[in-house]
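In: what follows is a predicted protein model with its sequence.
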Amino acid sequence: MKIPDPSQAHWRKSTHSGANEGECVEIAELNDHVGIRDSKNPAAPQLTITRQDFATLLTHLKR
């Protein structure tokens, strides 16, 4: 499956980013992948990983 162009994706800020606009992360659903980027610098390169790897990442971060 082709990964959609991240520049055309609907990015949303993490609910865990906090209200002070400090360390903010945005994610976008890209078919069977997830895009991750820094909300303060959306033009910078983003990380694109599979949904399974994203779930694994979240599991490790919650520990």
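Out: Received the coordinates, thanks.
In: when you work out contacts or count neighbours from here on, use the C-alpha atoms and nothing else.
Out: Will do.
In: where along this structure do the helices fall?
Out: Per DSSP state H, the chain carries helices over the ranges 51-62.
In: where do the strands of it begin and end?
Out: For the chain, the strands defined by DSSP state E occupy 12-13, 25-30, 33-38, 47-50.
In: give the buried residues for the last one.
Out: Residues Thr48, Ile49 are the ones in strand 47-50 that count as buried (16 or more other Cα atoms under 10 Å).
In: residues contacting the nearest residue to Ala9 once chain neighbours are set aside?
Out: Distances taken as Cα to Cα, 6 or more residues apart in numbering put Ala28 closest to Ala9, at 6.2 Å, once the chain neighbours are dropped. Residues near Ala28 by Cα atoms under 8 Å, 6 or more residues apart in numbering: Pro6, Ala9, His10, Trp11, Arg12, Val34, Gly35, Ile36.
In: this is the other structure I want to compare:
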Amino acid sequence: MNTEQPARLDWFKSSYSSGEGGACVEVADDATAIHVRDSKDHGGPQLAFGRSAWSGFVADLGQDRI
């Protein structure tokens, strides 16, 4: 995980996100990482994950858990 903030990213929210101020994150990508931030705090901290770590995380979201 890298906490360095790149100069310019194009952020987006999930199409499932409503505009009603709920808890949501925004995601952006660049050549080396996937960046995540709080949608209500654009100037706040960001997390950056390597592409393989992010792919594994997203794949796990689709798995049934008991």
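Out: Yes, it's here. In this text the structure is predicted, and so the values were computed from the model without any measurement.
In: one step back: of the contacts of Ala28 of structure 1, which ones are shared with structure 2?
Out: Shared with structure 2 under both residues aligned by TM-score structural alignment, their matches' Cα atoms under 8 Å, the contacts from the contacts of Ala28 of structure 1 are Ala9, His10, Trp11, Arg12, Val34, Gly35, Ile36.
In: will you turn those residues into JSON lines that also has distance to Glu21 of structure 1?
Out: JSON lines is the format used below for those (distance: Cα to Cα, whole Å):
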{"residue": "Ala9", "distance to Glu21 of structure 1": "21"}
{"residue": "His10", "distance to Glu21 of structure 1": "19"}
{"residue": "Trp11", "distance to Glu21 of structure 1": "16"}
{"residue": "Arg12", "distance to Glu21 of structure 1": "14"}
{"residue": "Val34", "distance to Glu21 of structure 1": "22"}
{"residue": "Gly35", "distance to Glu21 of structure 1": "20"}
{"residue": "Ile36", "distance to Glu21 of structure 1": "17"}
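In: which of those are buried?
Out: Trp11, Val34, Gly35, Ile36.
In: of these, which pair is most distant in space?
Out: Maximum pairwise distance among these (Cα to Cα): 10.2 Å, between Trp11 and Val34.
In: could you tell me which residues touch both of these two?
Out: Ile27, Ala28.
In: got a list of what the spatially closest residue to Asp38 of structure 2 that is not a sequence neighbour touches?
Out: Nearest-residue entry for Asp38 of structure 2: Val25, 4.7 Å, with adjacent residues in sequence omitted and distances by Cα to Cα, 6+ apart. By Cα under 8 Å, 6+ apart, the contact set of Val25 of structure 2 is Lys13, Val36, Arg37, Asp38, Ser39.
In: all good on my end, thank you.
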